[in-house]
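show me how the following folds:
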Amino acid sequence: MHFFPLFTAWWQRPAHEAPPPMSRWLGATALACVLSLSGCAGLPSAHDAAAPWPERLHTLLPADVLLLGEQHDAADHQRLQRDTVVWLATRNQLAAVVMEMAERGHSTQGLPRDATEAQVQAALQWQDNAWPWKAYGPVVMAAVGAGVPVLGGNLPRNRMRAAMGEAAWDQHLPAPALQRQYTALRDGHCGLLPESQIAPMARIQIARDASMAQTAEEALRPGQTVVLVAGGGHVLRSLGVPTHWPANLVSKVALALSGQALPAINSDADAIVATLAPPAKDHCGELRKQWAPRAPTPSAPQ
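Prediction:
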């Protein structure tokens, strides 16, 4: 089976078609792998676990940037994001919302508070087939309605192929962290990704983190907090977006995890938010079907 052409087939799709989000397959399985390698220390305290989420925000502030890590198919995680946006905006503490789910260079800046969902999606060049608006629309619209800009943070699609060949990204992370990234990619793709593609795909992940980090840093405002919404693997302090910031930028990481014993992470997150497990899905089965070689089209009888 030739995995490389199957994996990169979306590069040849028409421009109006969005690729599947790369971190869709880097969800619970890969994140669990990364956490197990990063070192864990028991469970969150009973007090922290019992406190309602908006109340726990007090313990994470002040911060220049608050990173909210999610599992993409967990609706509870998007609700937590909306609650965060509303809580901060109500207190005039929200500078901007940066979304992994839209490309860097697109934003809602200049739109009125009463902008329609269609106007907002157009401004962000939102790709619903990759990131369902039904899931993320409430987060985005809560910010727009509060007069707070929403900024796309993801690496633009037209720069991803180049990022695969930029070997300089191999030097960004310390060797142990880079190996964790490689392991997460292997496990997140169910062992289907050829070894020759591990390093290029890690470069894209690191370049995406750099893009989100730059977008958030540009949105900083004194006395307020930028919220960055991304997949759980992107927000880890020793591996993801925070590795691209200067030491004087104050960031806090809140990681939403669902459906299993939740580790408290020594250095990668400041808060763990427990949610119920979403409906079970066979992600590896779906990926195997997606990458299965297509049967040849039978020729017409002569």
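
contacts, neighbours, all on C-alpha from now
Fine.

which residues in the stretch 101-250 of the chain form strands?
150-154, 225-231 (DSSP state E, counting those that start in this stretch).

which other residues reach the shortest one?
Applying CA atoms under 8 Å, 6 or more residues apart in numbering, the external contacts of strand 150-154 come out as 96-109, 124, 140, 143-144, 208-209, 211-213, 215-216.

returning to what we had before: highest average neighbour count across the strands of the stretch 101-250 of the chain?
strand 150-154 (a mean of 28; mean count of other CA atoms under 10 Å).

residue 80 touches residue 53, doesn't it?
Yes - using CA atoms under 8 Å, residue 80 makes contact with residue 53 at a distance of 7.4 Å.

of these two, who's got more company?
residue 80 (19 against 15; other CA atoms under 10 Å).

helix, strand or coil: sort out the more buried one for me.
At residue 80 the chain is in helix, as set by DSSP: H, G, I helix; E, B strand; the rest coil.

ok, it - contacts?
Applying CA under 8 Å, 6+ apart to residue 80 gives the contacts residue 53.

residue 124 now?
102-103, 106-108, 151-152.

pipe those residues into a markdown table and attach distance to residue 3 per row.
Formatted as a markdown table, the contacts of residue 124 follow (distance: CA to CA, whole Å):
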| residue | distance to residue 3 |
| --- | --- |
| 102 | 27 |
| 103 | 26 |
| 106 | 32 |
| 107 | 35 |
| 108 | 38 |
| 151 | 34 |
| 152 | 30 |
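
widest-spaced pair of those residues?
Spanning the widest gap among these are 103 and 108, at 12.2 Å by CA to CA.

here is the second sequence; please produce its structure so I can put it next to the first one:
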Amino acid sequence: MLRSFLAVLALTWAMATPMQAAEPWTDWQAPIHADSEMAGTVWDARAGATIDPAELIDRLAQARFVLIGEIHDNPDHHRLQGWIIARLAMAGASPAVVMEMISRDKAEALSAYLAQPEPTAAGLGPALNWGESGWPEWQFYQPIAEAAFAAGLPIGPGNPPSNLTRQTAEQGFDSLGKARKAELALDEPLSPALSDALMDELYEGHCQMLSREKLAPMAKVQRLRDAFMAEGMLTAERETALLIAGNGHVRADRGVPWYLRRRAPESDVAVVALVELDGERAAPRDYVETGPDGTPIADFFWLTPRAERPDPCEQMRQMMQQQSGGN
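From the prediction side, this is the model:
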């Protein structure tokens, strides 16, 4: 018992100073609205009030499952995720870290790298062949790995293997087999309202340039990924787990929490959505997104500056023109 106490004390002492110096809201990297008074605000959607980051950690430390959403190309979101992981460890939590960005195709390479005598956060990306993954460059995600490594937390894959993703897009959930489909909780359909809302999100996310018929396979893939990420949290090496994923996956109404509720209904789940400021909404409460029933899709909304990026709809328009031969 004394040895365990001293280990925790040593970890806390080692992490306290660097993490205090690394508070992301003192040195934003994303430039747009970085000088806004709302940048760094944490909004408790249930209480309808602002809370400070320390109170957020206290609340998250009580949950079995913590889900932290993100916008993938915003570096501050990954720095905040790393900060949360480090602070949870300092508070005595010891969750497994499940990452959407690591598919089960990479499970063997991940295990092999983590089994090395001295794996480093910097080396994890190359070990997973990150440069060819399609995700933003590894330096964006490295703060997450650094925090997990420093706290001795395991990292696990979230997304399904690519061949299963393709199979589901083409053949639907029945291709999984009856037992596997039920195990993943994919035998229960979303309610019509949630299903329609998912299709609406995909339609808007693809700039209204694809028909809903063409988007139907994407909706199946979205659900498959949510189900696999929930399973990754449920089967992680630790009793508690923390998920790093896009905001669309962590939303409480139809994302990963939907599957967690069906497979572990007694578990406490806490969702944090990292949201970019847009300069148009005047108060933190204006950034609260709700589901079809009016319930907030996250427990906490952490407001951050916006990253610079090209217009995604213009990029998609150009890509579609190239695919159609420029007509």
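
state the TM-score obtained for the two superposed chains.
Overlay of the two chains. TM-score (TM-score structural alignment, normalised by the length of structure 1): 0.74; 252 aligned residues with a CA RMSD of 2.8 Å.

thinking again about what came up before, in helices only, show me the contacts of strand 150-154 of structure 1.
124, 140, 143-144, 208-209, 211-213, 215-216 (DSSP state H).

quick one: residue 76 of structure 1 and residue 274 touch, right?
No - with contact defined as CA under 8 Å, residue 76 of structure 1 does not reach residue 274; the gap is 9.6 Å.

now do the shared contacts for these two.
With CA under 8 Å, 6+ apart as the test, residue 76 of structure 1 and residue 274 reach no residue in common.

mind jotting down where the helices sit in structure 1?
So, for structure 1 - with DSSP H - the helices run 3-7, 28-38, 46-50, 53-56, 75-90, 117-124, 133-145, 160-164, 175-188, 198-218, 232-235, 283-291.

could those go into TSV alongside distance to residue 264 of structure 1?
Output for the helices of structure 1, formatted as TSV (distance: least, CA to CA, whole Å):
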stretch	distance to residue 264 of structure 1
helix 3-7	34
helix 28-38	9
helix 46-50	11
helix 53-56	15
helix 75-90	18
helix 117-124	35
helix 133-145	26
helix 160-164	33
helix 175-188	18
helix 198-218	23
helix 232-235	14
helix 283-291	25
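
pick the most deeply packed of those helices.
helix 232-235 (a mean of 28).

give me the common contacts of residue 80 and residue 53 of structure 1.
Going by CA under 8 Å, 6+ apart, no residue sits against residue 80 of structure 1 while also sitting against residue 53.

which residues touch residue 244 of structure 1?
For residue 244 of structure 1, the contact set (CA under 8 Å, 6+ apart) comprises 209-210, 213-214.

of those, closest to residue 91 of structure 1?
Looking across the contacts of residue 244 of structure 1 and measuring by CA to CA, the closest to residue 91 of structure 1 is residue 213, at 24.2 Å.

could you check how far whatever residue of structure 2 lines up with that closest one is from residue 322 of structure 2?
Taking TM-score structural alignment, the alignment pairs residue 213 of structure 1 with residue 230 from structure 2. Computed with CA to CA, to the nearest Å, the distance linking residue 230 of structure 2 and residue 322 of structure 2 is 37 Å.

please name the nearest non-neighbouring residue to residue 139 of structure 1.
Nearest non-adjacent residue to residue 139 of structure 1, counting by CA to CA, 6 or more residues apart in numbering: residue 82, 4.5 Å away.

what about stretch 217-228 of structure 2, distance to the chain center?
15 Å (CA atoms, centre = their mean, to the nearest Å).

with structure 1 superposed, average distance for that stretch?
Stretch 217-228 of structure 2 differs from its equivalent in structure 1 by a mean of 0.4 Å after superposition (mean CA distance after the TM-score superposition for structure 1).

got a list of contacts for that stretch?
158-160, 165, 168-170, 172-173, 184-186, 198-199, 202, 249, 255-256, 259.

ok, residue 5 of structure 2 to residue 158 of structure 2 distance?
Distance from residue 5 of structure 2 to residue 158 of structure 2, by CA to CA: 32 Å.

please disregard the earlier target; I meant residue 124 of structure 2.
In terms of CA to CA, residue 124 of structure 2 sits 16 Å off from residue 158 of structure 2.

cool, and residue 245 of structure 2?
On the measure of CA to CA, residue 245 of structure 2 and residue 158 of structure 2 end up 9 Å apart.

common neighbours of these two, please.
99-101.

burial of residue 134 of structure 2, as a residue count?
Using other CA under 10 Å, residue 134 of structure 2 has 8 other residues around it.

counterpart of it over in structure 1?
In structure 1, residue 134 of structure 2 lands on residue 130 (TM-score structural alignment).

and what of residue 253 of structure 2?
Residue 253 of structure 2 maps onto residue 238 in structure 1 when the alignment is built from TM-score structural alignment.

residue contacts, that match?
Neighbouring residues of residue 238 of structure 1 by CA under 8 Å, 6+ apart: 177, 267-268.

which one of the shared contacts of residue 245 and residue 158 of structure 2 sits closest to residue 88 of structure 2?
residue 99 (16.8 Å).

surely the closest one and residue 246 touch.
No - Residue 99 of structure 2 is not in contact with residue 246 according to CA under 8 Å; the separation is 9.9 Å.

how many other residues sit next to residue 302 of structure 2?
Residues near residue 302 of structure 2, counting by other CA under 10 Å: 28.

quick check: closest non-adjacent residue to it.
Leaving aside its sequence neighbours, residue 302 of structure 2 sits nearest to residue 42 (CA to CA, 6+ apart; 4.4 Å).

any idea how far the one you found lies from residue 49 of structure 2?
9 Å.

trace residue 154 of structure 1 over to structure 2, please.
By TM-score structural alignment, residue 154 of structure 1 lines up with residue 159.

try residue 263 of structure 1
Under TM-score structural alignment, residue 263 of structure 1 pairs with residue 288 in structure 2.

please report how far residue 138 of structure 1 lies from residue 33 of structure 1.
Distance from residue 138 of structure 1 to residue 33 of structure 1, by CA to CA: 30 Å.

who are the contact partners of the aligned partner of residue 146 of structure 2 in structure 1?
Residue 146 of structure 2 maps onto residue 141 in structure 1, with residues paired by TM-score structural alignment. The contact partners of residue 141 of structure 1, by CA under 8 Å, 6+ apart, come to 117, 120.
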